[in-house]
Each structure stands twice: as structure tokens, then as C-alpha cells.
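In: Next come a sequence and a model predicted from it.
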Amino acid sequence: MARRPLPHRRTPRTRPLVDLGDGRVRLRPAGRPGLSRGAATHRVPAPPRAGRPAARTGLAPASSAGNHLAEAGRPAEGRTIAEEAVEIYRRLSGGNPAVYEPELARTLSNLGNHLADAGRLEEALVNEQEAVRIRSRLSGSNPAVREPELARSLSNLGDHLAQAGRWEEALDTAERAVKIYRRLHNPAHEPHFAAALHIIAKILQREGNLREALRATEEAEELYRKHAEAMPSVLPRLQGVLARRAELVEAIERQEPKPDGTR
């Protein structure tokens, strides 16, 4: 699918990014409280020094500013910043793709999530599909680092496809993510693995394949429970999985006959 240019949608309250030209981007002041001065400037990753991984250079990615704003209840501003972060990393990756393409893929994926949350599913799909293409290519040369990122993008893409009603494509895409996570067999990736399983469960439930959906839900529950104490952030996701499991158990009980032949 060809990438389409994204429209800029700014409101008077939006604080767009300013490219400082030295590897930093800054939120343009808007005369409003909400972000501290220290949180307003973000440095894009600098080219790696000898013996130092690229991921450890520089400060937090610019795209994280958009996530912080969305979490603070300012989704329109977060979405605008995510769009401008994509533009900046696209320009940087044109000059130095080895360093900046991974961050371009990250910002594309973040923007896809922002757009999906706003109901702009077609645009979300365009961005996440581009992220998948970049991460698929990068994973060939550095699978240990890039395959988990590819799996996350595939999981996001599967979710966006499901929201768009493209159920068969959604299932195939989410299953690709699960296949990668199974092969990696790394506890660090298990919360993302659980999220991909829950997407599959949602699709299977919609298709009426309740038993398979229940199995995927139970596996997701087990993975979330392993990390719930150390990572409280997974608790809302665990609650969602538990709610789906209860729905599935009830639906299966309604479908299957009781010993006396009734339902």
C-alpha cells in the first residue's frame, strides 16, 4: 500500500515540535503548564560511537513526548507531535539510515497507535505497515534486536486490521507476531507476547471459534500473571483478559449441552 502524506491538524492548544538542527527537537512554548522544562526537549539518537550501541546514545526519543501528552489526556497534541516526529526522523534517516531508520519505524508505529485511538484507521494502517516493512528489513541483519520490534509492529497492525473489520488479515498478522515471540522464548518480551495472544483471542471469538479463543486467552493470562507483581502496568491488560475469559466460558457453556441434553 502506497504511503499517503498525513494532513497536519493543529489546534490553538497544540505545541508542535521545533527541530533545533543539532539532533534535538523541542516542544514550542504555548504559555501553558503541563510539562516541565526538562521534559520539553528531546534528543534524537546520535550516531553511535565505537563500541557503544546506538540505542544508548542521546536522550529519550522525540516521539515519547507525544505519548506523554496522550497519557496526560491531551491526545490531539500528542498526535500532532507524533506526526512531526515522523517527519523529522524521515529526514534524518534519509541522510543516515543505519542510525535513524530504527527510530523512524518506532515513530511510525507510535503514530499508528495515536491515529487508531482517534478512529483514523486507514491512516493508522498506512503508518504501521511502513513500520513493519522497515523492521522486517532490519531484522534480517540484526534479528536479536530487531525481531522483537517487528513482532510488536505486527501485533499493532493485527489490532488495527481487526478494528477495521479485516479479520482474516488481522488473524494472519497477529499469528506472525506470536510465532516470533514463541521462537524468541524470552521472558522480557512476554507482556507483548500476551498482548498478541489477546488480539488473536478477540478475533477467534468474533469468528465463533470459542475453544481456540479460550486457549489463547488462558495463555495470555498466564503470561500477564507472571509479570503483574513486578510490572503493575500490565494489570489493566490482565483485567481485560480475565473479562474476555469469563465471556468465553459463559458462551461455551451456553453452546454445549448439559448431561441431561439441555443447554
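Out: Received, thanks. Numbering: from 1, shown residues only.
In: For the rest of this, base every contact and every neighbour count on C-alpha atoms.
Out: OK.
In: buried residues in the host helix or strand of residue 93?
Out: Under DSSP states H and E, the secondary-structure element containing residue 93 is helix 75-95. Residues 75-90, 92-93 are the ones in helix 75-95 that count as buried (16 or more other C-alpha atoms under 10 Å).
In: right, and residue 101 touches residue 88 too?
Out: No - at 11.2 Å, residue 101 and residue 88 do not qualify as touching, with contact defined as C-alpha atoms under 8 Å.
In: Quickly note the distance from residue 139 to residue 194.
Out: 21 Å (C-alpha to C-alpha, to the nearest Å).
In: neighbour count winner among these two?
Out: The neighbour comparison of residue 139 against residue 194 (other C-alpha atoms under 10 Å) goes to residue 194, with 26 against 16.
In: got the contact list for the more buried one?
Out: 219, 220, 221, 223, 224 (C-alpha atoms under 8 Å, 6 or more residues apart in numbering).
In: same question, residue 90
Out: If a contact means C-alpha under 8 Å, 6+ apart, then residue 90 has 101, 104 as its contacts.
In: how much space between it and residue 150?
Out: Taking C-alpha to C-alpha as the measure, residue 90 falls 18 Å from residue 150.
In: which residue is nearest the centroid of this protein?
Out: By C-alpha atoms, centre = their mean, the mean C-alpha position of the chain lies nearest to residue 156, the distance being 5.0 Å.
In: quick one: secondary structure of that residue?
Out: Under DSSP: H, G, I helix; E, B strand; the rest coil, the three-state class of residue 156 is helix.
In: Would you mind confirming that it makes contact with residue 125?
Out: No - in this structure, residue 156 is not within contact of residue 125 by C-alpha under 8 Å, at 9.2 Å.
In: hey, what's in contact with both of those two?
Out: Common neighbours of residue 156 and residue 125 (C-alpha under 8 Å, 6+ apart) do not exist.
In: List the contacts of the one helix or strand residue 174 maps to.
Out: Here residue 174 sits within helix 167-184, counting by DSSP H and E. Where contact means C-alpha under 8 Å, 6+ apart, the residues beyond helix 167-184 that reach it are 147-148, 150-152, 154-155, 157-162, 189-190, 193, 196-197, 199-200, 203.
In: dropping in the other structure now:
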Amino acid sequence: MVGRDPAHEPALAAALNSLANRYATAGWRDEGLAVARKTVELYRRLAANNPDAHLHSLATTAHNLVTDLRKAGRPGEAHALAREAERYYLELGVTAPASLGPKTDGPGG
């Protein structure tokens, strides 16, 4: 997109993520996968520049794409992206553990 203002990229990524989910819900799997891939690419760039603000979104978006790829019968792509998402979650566990949910003292809280 020529002339795109980088300040609007987080909103664009969120909108693309929503669109990918809507395509998937409507049964338009290929369209949803294409948009989800673009969303992950955009979040990769955003997280590279500001991981505190965007790494969690990258991790969850990548994880959601893994699920969609598996449903689409693309286990190889899903596995590679799952490994990538795992790295993001491990990094979040070190740098921003609160973003991963509430702390519990074990089973049952």
C-alpha cells in the first residue's frame, strides 16, 4: 500500500484479523487464510519494532492461523508456524507474563 501511514498499521492489523475471522466463519477458507497470513506478516513487522505493544497480538494471531491451517489440511505449514508461535509465547512468558493470563497457584487456582 503506497503512502500508508505506519501509525495506522496497528489498526489495520486488527481490522485484517477481524476480516480473516469473518471469512473463516463464512466458510471462505482460502480467502481467510490469505488475509490471516497478511495479518501475521504485518504483526511480525509491528512486533519487531515494538514488541511490548505487539508481540502478544502476533502470538495469538499466529496461533489462530495454525488452527486454521490444520483445519485446511496443511499440517506442514501449521507445524512451522506453531513452532514460531511457541517462541513468541515463551518470550512473552519472560518479558510480559501478565499478558498470558492470571497467575494461579496450581490446579483450581
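Out: Structure's in. What do you need? Source: prediction; values computed, not measured.
In: so what number do they get for TM-score?
Out: TM-score of the superposed chains, computed with TM-score structural alignment, normalised by the length of the second structure, equals 0.74; 97 aligned residues with a C-alpha RMSD of 2.2 Å.
In: follow-up on the earlier one: which bit of the second structure covers the helix holding residue 93 of the first structure?
Out: Counterpart in the second structure of helix 75-95 of the first structure, with TM-score structural alignment as the criterion, is absent.
In: same thing with stretch 250-260 of the first structure?
Out: Residues of the second structure matching stretch 250-260 of the first structure by TM-score structural alignment do not exist; the stretch lands nowhere.
In: one step back: and the gap between whichever residue in the second structure pairs up with the residue nearest to the centre of the first structure and residue 25 of the second structure?
Out: Aligned counterpart of residue 156 of the first structure in the second structure: residue 18 (TM-score structural alignment). Summarising the geometry, the distance separating residue 18 of the second structure from residue 25 of the second structure, computed by C-alpha to C-alpha, is 11 Å.
In: ok, now residue 67 of the second structure?
Out: In this view, residue 67 of the second structure and residue 25 of the second structure are 13 Å apart by C-alpha to C-alpha.
In: ditto for residue 84 of the second structure
Out: Separation of residue 84 of the second structure from residue 25 of the second structure (C-alpha to C-alpha): 25 Å.
In: Name the nearest residue to residue 78 of the second structure, sequence neighbours excluded.
Out: By the measure of C-alpha to C-alpha, 6 or more residues apart in numbering, the closest residue to residue 78 of the second structure outside its immediate chain neighbours is residue 66, 4.7 Å from it.
In: which of residue 84 and residue 25 of the second structure has more neighbours?
Out: When neighbours are counted by other C-alpha under 10 Å, residue 84 of the second structure and residue 25 differ, and residue 84 comes out ahead with 15 against 11.
In: show me what contacts that one?
Out: Remark: with contacts taken as C-alpha under 8 Å, 6+ apart, residue 84 of the second structure is in contact with residue 62.
In: quick one on the thing from earlier: keep only those of the contacts of residue 194 of the first structure that are in helices.
Out: Secondary structure assignment (DSSP state H) places 219, 220, 221, 223, 224 from the contacts of residue 194 of the first structure within helices.
In: I'd guessed the fourth one sits against residue 190; true?
Out: Looking back up the chat, that one is residue 223 of the first structure. Yes - Residue 223 of the first structure sits in contact with residue 190 when judged by C-alpha under 8 Å, with a separation of 6.1 Å.
In: quick one, strands of the first structure?
Out: Remark: strands of the first structure, listed N- to C-terminal, are 17-19, 24-27, 41-43; assignment by DSSP state E.
In: possible to save the ones you listed as a markdown table with mean neighbour count?
Out: Putting these into a markdown table (neighbours: other C-alpha atoms under 10 Å) gives the following:
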| stretch | mean neighbour count |
| --- | --- |
| strand 17-19 | 20 |
| strand 24-27 | 20 |
| strand 41-43 | 20 |
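In: now for these, which one comes closest to residue 214 of the first structure?
Out: If you check each of the strands of the first structure against residue 214 of the first structure by C-alpha to C-alpha, strand 41-43 wins as the nearest, at 42.8 Å.
In: quick one: that closest one aligns where in the second structure?
Out: Against the second structure, strand 41-43 of the first structure falls on no residues (TM-score structural alignment).
In: coming back round to it: ok, the aligned residue in the first structure for the residue nearest to residue 78 of the second structure - contacts?
Out: When the first structure is aligned by TM-score structural alignment, residue 66 of the second structure is paired with residue 201. Taking C-alpha under 8 Å, 6+ apart, we find residue 201 of the first structure in contact with 212, 213, 214, 215, 216, 217.
In: Okay, and which of those residues map to helices?
Out: Helix and strand membership here follows DSSP H; of the contacts of residue 201 of the first structure, those in helices are 212, 213, 214, 215, 216, 217.
In: Can you select the buried ones among these for me in ChimeraX?
Out: Paste this into ChimeraX to select the buried members of these, with burial taken from 16+ other C-alpha under 10 Å:
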select :213,214,216,217
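In: any chance of the ones in helices among the contacts of residue 201 of the first structure in JSON lines, plus distance to residue 238 of the first structure?
Out: Compiled in JSON lines, those are given as follows (distance: C-alpha to C-alpha, whole Å):
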{"residue": "212", "distance to residue 238 of the first structure": "19"}
{"residue": "213", "distance to residue 238 of the first structure": "16"}
{"residue": "214", "distance to residue 238 of the first structure": "14"}
{"residue": "215", "distance to residue 238 of the first structure": "15"}
{"residue": "216", "distance to residue 238 of the first structure": "13"}
{"residue": "217", "distance to residue 238 of the first structure": "10"}
